[in-house]
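Q: no FASTA, just this:
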């Protein structure tokens, strides 16, 4: 049995966002807190299934796994205005408040990385370190995603399976179980450029990207802008860069140890 099953009692909670939307999260383990934010059409379960949870718990971290609004067990508003960067950032702050945490490190993949960036933008005092895999703060047009998710999740699953042919049946089930209107609402507005703020933020940053991900150069540029670290994953694309758990979790653990030491020196 895994460490998660034998040593950790799963504690599931719910925070209430500033606009009344319930935000579900898990609170696992003990130690320095790390918030995990999943990608589009996924849920916090992706961190369990992929193996990140066990890797991080073995390093003595307290994990806060959030189901982002519109996903998983959280509320699923259909109004695009409910998915602004400010609202998404406030969700993270609400969870930290509910968990009794003044600040935490944030790690997000893809959409979750954008949520982490928004939290660092609007609530920098709550963020002790920032890890983004396949995400950046530059402008991005979401029309291709709107097109592939126009009618159902089948074209989206075909796209993901092209990137990762061995996508698990559990992942496919989670994706098909989504509320389509809520997912469409998250994509209704293109992402604006908020990169200038990261030239001023004093937050340790680790930016990660597969070298086959079209976003790779933008992720690299973000790391340079923020004065952070960049980890390129050779021959990995947007999905397989998340699934390369051994490489990513090891690098993130080492980065968070360094960031923790820097933060202590700054106190």
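A: Nice, I can see it. Predicted model only: the values in this text are computed from it and were never measured.

Q: CA only for contacts and neighbour counts going forward, please
A: Fine.

Q: and the closest residue to residue 142 other than its chain neighbours, what does it touch?
A: Nearest non-adjacent residue to residue 142, counting by C-alpha to C-alpha, 6 or more residues apart in numbering: residue 190, 5.3 Å away. By C-alpha atoms under 8 Å, 6 or more residues apart in numbering, residue 190 lies in contact with 139-143.

Q: Below is structure B, check it against A:
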């Protein structure tokens, strides 16, 4: 009888702890970082570390800010004394994921980054993008005069075409069209992971382009950095010619590996100094 009473008391205590949230098992995992509310009410998750000159890192398609921590650049920049800011772009990670055209049209993703800079009180900053993050980075440095230097990794000139076939194919494939086999690898990867596929589809539908005329007016230093085996997003040499005074560097690797290499990190930090 005593054993039963002890078990009953323990069960009652467990139930109480679960209800009140005092049980460790019942507590959600607390993720690092913070949220800010963007221009249209969308909440953007970000993390800022360090106390030096601010640099915003912009991840690629279906990625998150945490992805930067898998390579060398993130920690190397902190060690070099920068204030490093990562974010989950809308539709990704812990940020809100709108399911409508308005959520991604008219440079919404670039506005998120510029708004984040404003919310953090940044009067000047640098921006580093990779893959699709470079496409958004391009919009940011065209639109925001606070940007001092910019890095575009894993990107050629294909994104300057507003009718870029692969973008259109990716959007249609994410909406269920199975006839575009040039994006099979991307689509298979997305289907095999718990992504919000509708949000990703809207990102492809409204992915911005930056015109050759806009690029011709760029005045800030821009670094283009690509893997020697990266052939994913057009011709980086052609893009280099479109941006006055830009610098082009090649590092070992393909599109998926180049950004994580020591050579990538070294080149970016040397450029930003």
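A: On my side now, so go ahead. Remember, predicted model here, so these are calculated numbers, not experimental data.

Q: where does the TM-score land?
A: Once superposed, chain against chain, the TM-score is 0.78 (TM-score structural alignment, normalised by the length of structure 1); 234 aligned residues with a C-alpha RMSD of 2.9 Å.

Q: picking up where we left off before, so which of the contacts of residue 190 of structure 1 belong to helices?
A: residue 143 (DSSP state H).

Q: Turn the contacts of residue 190 of structure 1 into a markdown table, including neighbour count and distance to residue 232 of structure 1.
A: Shown next, in a markdown table, are the contacts of residue 190 of structure 1 (neighbours: other C-alpha atoms under 10 Å; distance: C-alpha to C-alpha, whole Å):
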| residue | neighbour count | distance to residue 232 of structure 1 |
| --- | --- | --- |
| 139 | 13 | 21 |
| 140 | 13 | 20 |
| 141 | 12 | 23 |
| 142 | 14 | 24 |
| 143 | 13 | 26 |
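
Q: Three-state assignment for residue 253 of structure 2, please.
A: The assignment at residue 253 of structure 2 comes out as coil when based on DSSP: H, G, I helix; E, B strand; the rest coil.

Q: same check, this time on residue 184 of structure 1
A: Recorded secondary structure, residue 184 of structure 1: helix (three-state DSSP).

Q: Residue in structure 2 paired with it?
A: Taking TM-score structural alignment, the alignment pairs residue 184 of structure 1 with residue 201 from structure 2.

Q: Look up how far residue 10 of structure 1 lies from the residue nearest to residue 142 of structure 1.
A: Taking C-alpha to C-alpha, to the nearest Å as the measure, residue 190 of structure 1 falls 36 Å from residue 10 of structure 1.

Q: same deal with residue 18 of structure 1?
A: As for residue 18 of structure 1, its distance to residue 10 of structure 1 is 26 Å (criterion: C-alpha to C-alpha).

Q: now residue 116 of structure 1
A: 23 Å.

Q: quick one, which of the two is more surrounded?
A: Of the pair residue 116 of structure 1 and residue 10, residue 116 is the one with more neighbours under other C-alpha atoms under 10 Å, namely 30 against 12.

Q: Strands of the stretch 51-200 of structure 1, start to end?
A: 61-66, 104-109, 127-133 (DSSP state E, counting those that start in this stretch).

Q: Mean neighbour count, the ones you listed: which tops it?
A: strand 127-133 (a mean of 26; mean count of other C-alpha atoms under 10 Å).

Q: What's the average distance for it when superposed on structure 2?
A: Comparison of strand 127-133 of structure 1 with structure 2 after fitting gives an average deviation of 0.6 Å (mean C-alpha distance after the TM-score superposition for structure 1).

Q: That strand aligns to what range in structure 2?
A: Mapped onto structure 2 using TM-score structural alignment, strand 127-133 of structure 1 covers residues 147-153.

Q: same deal with stretch 26-39 of structure 1?
A: By TM-score structural alignment, stretch 26-39 of structure 1 lines up with residues 47-60 in structure 2.

Q: doesn't residue 107 make contact with residue 139 of structure 2?
A: Yes. The criterion here is C-alpha atoms under 8 Å, and residue 139 of structure 2 meets it with residue 107 at 7.4 Å.

Q: Tell me who's in contact with the most centrally placed residue in structure 2.
A: Centroid-nearest residue in structure 2: residue 59, 2.3 Å away (criterion: C-alpha atoms, centre = their mean). By C-alpha under 8 Å, 6+ apart, the residues touching residue 59 of structure 2 are 65, 67-68, 87-89, 129-133.
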